[in-house]
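Enquirer: Whatever this is, show me its structure:
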Amino acid sequence: MSQRKRAAKNQRPKVIPIRLDATFFFERAVQSLDRYHYDKALKYFRRAVEYEPENPVNHCNMAGILSEMGRYEESNVILRSVLDQIDPAMTECYYYLANNYANMELFEAAEDALVRYLENDVEGQFLEESDELLDLLNYELNRPTKLATIKAKENIYAHDKARELLEAGRFAEAVKMLEEIIARKPDFLAARNNLGLAYYYMGLFEKSVATISEVLATEPGNLHALCNLAIFYQHSNQRELLDSLVRKLNKTVPFHPEHVFKMATTLGIVGQHREAYRHFHRLLRTGELIDEPSLHHFAAIASVNLQRYEEARKHWQQAERMDPQSPVPPYFLKRLDLVRQGTESPPTHYHYHLPFEEQFKRWENSPAQVTEALKGDPLIRSSFFWALRHGDRRTKVQVIQALGLVADEEVIEALKSFLIDPDEEDELKRVAVLVLRSIGMQDALTVMFSGRTITLEARRKSARLPVWDSAWQTVLEHALEGMSGRYDVVQQHDMMTLWVDYLSRVYPEVPKLHKSTGWAAALEYWTAKMHRRTVTYADLVNRYGVSQASISRYANRIDEACGIREKLDLTRPSFH
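Expert: You can find the predicted model right below:
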């Protein structure tokens, strides 16, 4: 072959072959749709279906074109074949069917298809359009549509319920529900935020921080997560981390009223009263949330801490006018002059309820009133759980005893969680164990004492005590003090269980406990005998400062009610 021929051959244009597949015909169909050439688009979608008959999207595209062309019955045949034969999980087909039936004025069939869509579709792609179609069907059928649930909104409904549980102080239930929501929808950040709060209220600090950190990893500017984290740092005394976070918050200017309110209360809680004051007054100036008495209360708290006493007075007076049944505004108005004179410190807690000391003072002689408040007022209930974790020692003792009056599942879970918190005092845990036993909780209990986890074995069930009297607590404290260093935790627990058992058996005819140390010595006496420990009356007289006759008398009373000597004789014949 000549050189010229070879050159000509090399210069021939290259032919690129067309690859005829589903993608090729899909693209041609879309181009035809853009030009409103429906016939051509339908032809190309049919070819795409021929190449990929198992792909439900191609079938739905073909059904969509037929619907656009007014060929609703043909469209429905294809949609039903997708649901029956190709992909039953493609629930949006029910929405397409509902639209076709509505256009055919078959409103009953449209309603059935729409209900199937709403009750089965998880993603909720056509929720807004479904609302409009529901309105049309309600009008045409002259009745509301019966819906068991809207699947796509289940997580939203569940989240709302979890928030109610959280506000009611039912933290364990809220945690369970929020964990289930996140398992179904990991990107539901609001649920993850509230889960972090619930963990925190339950004292699970590390889990709460980890959960909030997950939110911030996805959305670094999430205001609720940042505010929650600031409160966590405040109560765990992580000052350096808190200061850094507060600087970040102070550079943030929220616009939504709820975000402004969240920012203001958070800054107040962490001691940034000036910035909190600024945000509260933003809300008051704009008229947002102005009908909330709590907003005026919080603005008053911030004002007092900035020595704006007259402003504080006006805010509390306004809160009193708006909420005349609440004891909160009048209480703080009475204290205002004392703060102004410097004889009392300004209030720093941003909660719309009385301080715990005042609440307990009012309820001191009325257990029924405590029970009613804890069961009937979610805010008070929530504040009690908060104080269980963050109050001072005296407050925690009062809270533990008060929670025993309610004794529902949430209280039991909260106290059991308290028992394994390494940061709580052993003495407080002993009070919690005693209250759990006194309310009839006789299952085995896991407790962390002095950094060591132990299991207190289950006890036989005894009658539940309706109250826990301070005189009974005094006996217990004397016994624990006398036994300290001589008996292990399990033996001390057995002593506590014996005391609860005795009180349960003789209640309501509990004798006057004039000599609490004598009763305490009697409890140690029987505890030693049950554990085959050597103890003499002389030891007890010396340590408790009571006579042998008193110890013997009280020991006999306990034995008469509980039958200890008989049980020991049955189980240990050699004991004398």
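Enquirer: contacts, neighbours, all on C-alpha from now
Expert: Fine.
Enquirer: can you tell me the helix or strand for Ala102?
Expert: Assessed by DSSP states H and E, Ala102 sits inside helix 92-103.
Enquirer: ah, wrong one, I meant Ala63
Expert: Secondary structure from DSSP H and E places Ala63 in helix 56-68.
Enquirer: Tell me what angle the very next helix or strand once past that helix forms with helix 56-68.
Expert: Heading C-terminal from helix 56-68, the first helix or strand you meet, by DSSP H and E, is helix 72-81. Helix 72-81 runs at 160 degrees relative to helix 56-68, counting by axes from the mean of the first three to the mean of the last three C-alpha atoms, to 10 degrees.
Enquirer: Flag every buried residue along helix 72-81.
Expert: For helix 72-81, the neighbour count (16 or more other C-alpha atoms under 10 Å) marks 72-73, 75-76, 78-79 as buried.
Enquirer: what ranges do the helices span in the stretch 1-150 of the chain?
Expert: 3-10, 22-34, 38-51, 56-68, 72-81, 92-103, 107-120, 127-141 (DSSP state H, counting those that start in this stretch).
Enquirer: Just send these back as TSV, with distance to Ile301 too.
Expert: Formatted as TSV, these follow (distance: least, C-alpha to C-alpha, whole Å):
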stretch	distance to Ile301
helix 3-10	90
helix 22-34	63
helix 38-51	68
helix 56-68	60
helix 72-81	63
helix 92-103	53
helix 107-120	48
helix 127-141	43
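Enquirer: out of those helices, which comes closest to Leu403?
Expert: Checking the helices of the stretch 1-150 of the chain against Leu403 by C-alpha to C-alpha gives helix 107-120 as the closest, at 41.2 Å.
Enquirer: Second chain to compare with the first, below:
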Amino acid sequence: MSSNTHQDWQSARRTRTNNVVSMRFDAAYFYERGLRFLERNDLPRALKAFRKTVEYEPNNPVNHCNVAGVLSELGNFEASNEVLMHVLNDLDPDMAECQFYLANNYANMGEYELAEDHVLRYLDADPDGEYAEDAEEMLDVLLDEFGGGKVYAKWEAKRRQEEQDLAKQDGRHLLEQGQFEAAVEQLEALVRRNPANLAARNNLSLAYYYTGQCEQAIATAEQVLAENPQNIHALCNLAVFEAQGGSRERLQACVNKLSKLFPLHYDHAMKLGTTLGLIGEHAKAFAVFDRLVRMVDRPEPILLHSVAASAANAGYLRTAKKWWKLLGQHAEMKEVAQYYLDQVERLRRQGKRVHISYQYDLPLRSQFAEMKKRLQTGDLATWRQDPLLRASLYWGLRHGAVDTRKAVIRTLALLADEDGEKALRMFLKRPDVDESLQAAALYALQRTATRGRVEVWRNGELQSIRMSDVPKDIILQVDPAWETVHARVESWLREHHKARYVAEAKRVWVAFLRHAYLTNDLRIVKLDIWVAALIYHVLKRHGESVRQRDAAEWFGVSTSSLGKAAARLEHVRSERT
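Expert: As a prediction, the model looks like this:
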């Protein structure tokens, strides 16, 4: 080649080089190429392009995820998982979507337990994330079609434990279980240790209210609001307290504040709507529930009932019927929905004001049937943990008439649990408790196997007594009539030279009273019937020659009445006093 030719070639090369636009290769360039190859379903070239993005930006987790996605499409699930684990272990541990990708890969590999594990990890990390709906659908398939559930069971147990641990930090678990006296005790201790725990202070306010200590409840709620004026729980609590007998001005101030709020948190919005309903602001309650029900994809039954109840109470009957009909589409809620539809229609025909509870309940017939079934099977666990039952019991114990208090004490004796024991101990310290109520409370404590000392208000002061010193036959003192029957039987036996049967008669009578008291199955109208029946029963048991007619004539009662009473005594086994 001549020198001139070489120079011409070099000159032409420089000219061509100067005319070419230089290309800038970076991660964005190869990302766009990767997307174009994916659109053409050219997976090998898409993989090559995405791997280039990793070379340019090795610390960008999205680039690695794109590589993992193409590997998965190619069926190379193990390699895809290696990339995803690299992202989680080395680049971004909080990249929740990697857990969903891993779940997909393991499902395709037939590793269903691992798939179940990772889909649950995704739902834990990002329950409202981009793939949440797909993740829930995948979980359903894994559980229903592939025999899964072991991992889910462990996850559910762990979640429940975490919720319990969180609830214990603010005392909420005791409120949820209806153990209000225990809640007061624990929450007061929590607040003393950490006054900044507003959740505990709000729960303490509720505990005071449920145990009838209204002034303390209001004061506690006001203290929270003094520090945090927008605290939704304290505002709602205070509104309910004021509505139950507080100041109308303070109640209206609460309503004005609550009317301006709409919490984005579901539970907070439910509490706001329910509170407005409880204090009679039904139109405002409907506005909250109506807005909330339109925000959620699948309204829960309690929300559907709440929006219907608030509409009915506000006078929007057509709207209320619409929501109850929607509630009735849930198979388990069909009876409940129909009950309220019928109730509203009946009230409308009668021209009466509609007032529906914001907490849906089964029709009364169903409630009574369920209660009867539980009592027959001895299953009292649900009643022990029913917060509404607990609240009504403690309120009745503090503020009810004598008959109400007796009924509450009887119920607490039947429940026989730690929180009931605390309530009874507090009750015995009150100066307005007469001797018969004290006897009932002491018998209830005997039945709960209470030990140690209790304080009882006697002779104008608190006296400490040992439970071991409480008479075993204390139940005789619960009702003056019961003690009178025993005294008259003992007197008759001694007068007729049958004193050897006195102890036996007392054992039979005390055993019978214990049984009848707990079942609320004893109403003495005529003392002579029970005196005659008890004497006849004891004499008959010891082979004495006595007829029902004889015993009836001794006390001037009918033979049939004596026979019925004696038969009831016969069915109760004697107990040692």
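Enquirer: quick one: TM-score?
Expert: The TM-score (TM-score structural alignment, normalised by the length of structure 1) is 0.49; 366 aligned residues with a C-alpha RMSD of 5.4 Å.
Enquirer: residues in contact with Ser208 of structure 1?
Expert: Ser208 of structure 1 makes contact with 195-200, according to C-alpha atoms under 8 Å, 6 or more residues apart in numbering.
Enquirer: For the stretch 51-200 of structure 2, which segments count as helices?
Expert: Assigned by DSSP H, counting those that start in this stretch, the stretch 51-200 of structure 2 shows helices spanning 61-73, 77-86, 97-108, 112-125, 132-145, 150-169, 172-176, 180-193, 198-210.
Enquirer: Output the contacting helices and strands for the shortest one.
Expert: When contacts are defined as 3 or more C-alpha pairs under 8 Å, 6 or more residues apart in numbering; DSSP states H and E, helix 172-176 of structure 2 packs onto helix 150-169, helix 180-193, helix 198-210.
Enquirer: re the thing from before, mind putting the contacts of Ser208 of structure 1 into a markdown table with secondary structure, distance to Ala174 of structure 1 and neighbour count?
Expert: Formatted as a markdown table, the contacts of Ser208 of structure 1 follow (DSSP: H, G, I helix; E, B strand; the rest coil; distance: C-alpha to C-alpha, whole Å; neighbours: other C-alpha atoms under 10 Å):
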| residue | secondary structure | distance to Ala174 of structure 1 | neighbour count |
| --- | --- | --- | --- |
| Leu195 | helix | 8 | 28 |
| Gly196 | helix | 11 | 29 |
| Leu197 | helix | 10 | 27 |
| Ala198 | helix | 7 | 29 |
| Tyr199 | helix | 9 | 20 |
| Tyr200 | helix | 12 | 21 |
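Enquirer: a markdown table for those residues, including distance to Tyr38 of structure 1?
Expert: Converted to a markdown table, the contacts of Ser208 of structure 1 look like this (distance: C-alpha to C-alpha, whole Å):
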| residue | distance to Tyr38 of structure 1 |
| --- | --- |
| Leu195 | 51 |
| Gly196 | 53 |
| Leu197 | 55 |
| Ala198 | 55 |
| Tyr199 | 57 |
| Tyr200 | 59 |
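Enquirer: Between these, which sits nearest Tyr544 of structure 1?
Expert: Out of the contacts of Ser208 of structure 1, the member with the shortest distance to Tyr544 of structure 1 (by C-alpha to C-alpha) is Tyr200, at 41.8 Å.
Enquirer: list the contacts for the closest one?
Expert: 207-208, 232.
Enquirer: switch to 7 Å and redo it
Expert: Tyr200 of structure 1 is in contact with Ser208, counting by C-alpha atoms under 7 Å, 6 or more residues apart in numbering.
Enquirer: Name the nearest of the buried residues of helix 72-81 of structure 1 relative to Lys361 of structure 1.
Expert: Lys361 of structure 1 has its nearest neighbour among those in Leu79, at 69.7 Å by C-alpha to C-alpha.
Enquirer: Could you tell me how many residues sit around the nearest residue to that closest one once chain neighbours are set aside?
Expert: In space, and not counting its chain neighbours, Leu79 of structure 1 is closest to Cys93: 5.9 Å by C-alpha to C-alpha, 6 or more residues apart in numbering. Look at Cys93 of structure 1: counted by other C-alpha atoms under 10 Å, it has 26 neighbours.
Enquirer: doesn't Val77 make contact with Cys93 of structure 1?
Expert: No. Contact criterion C-alpha atoms under 7 Å: Cys93 of structure 1 and Val77 do not qualify, at 11.1 Å.
Enquirer: coming back round to it: please identify the deepest-packed of the helices of the stretch 1-150 of structure 1.
Expert: Comparing these by mean neighbour count (mean count of other C-alpha atoms under 10 Å), helix 92-103 ranks first with a mean of 24.
Enquirer: what comes into contact with it?
Expert: Helix 92-103 of structure 1 is contacted by residues 67, 72, 76, 79, 107, 109-111, 113-114, 116-117, 121 when judged by C-alpha under 7 Å, 6+ apart.
Enquirer: Show me what counts as buried in the helix or strand hosting Glu455 of structure 2.
Expert: Glu455 of structure 2 belongs to strand 453-458 when assigned by DSSP H and E. Buried residues in strand 453-458 of structure 2, counted by 16+ other C-alpha under 10 Å: 454-458.
Enquirer: Would you convert these into JSON lines that also reports distance to Val288 of structure 2?
Expert: JSON lines is the format used below for these (distance: C-alpha to C-alpha, whole Å):
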{"residue": "Val454", "distance to Val288 of structure 2": "48"}
{"residue": "Glu455", "distance to Val288 of structure 2": "48"}
{"residue": "Val456", "distance to Val288 of structure 2": "49"}
{"residue": "Trp457", "distance to Val288 of structure 2": "49"}
{"residue": "Arg458", "distance to Val288 of structure 2": "52"}
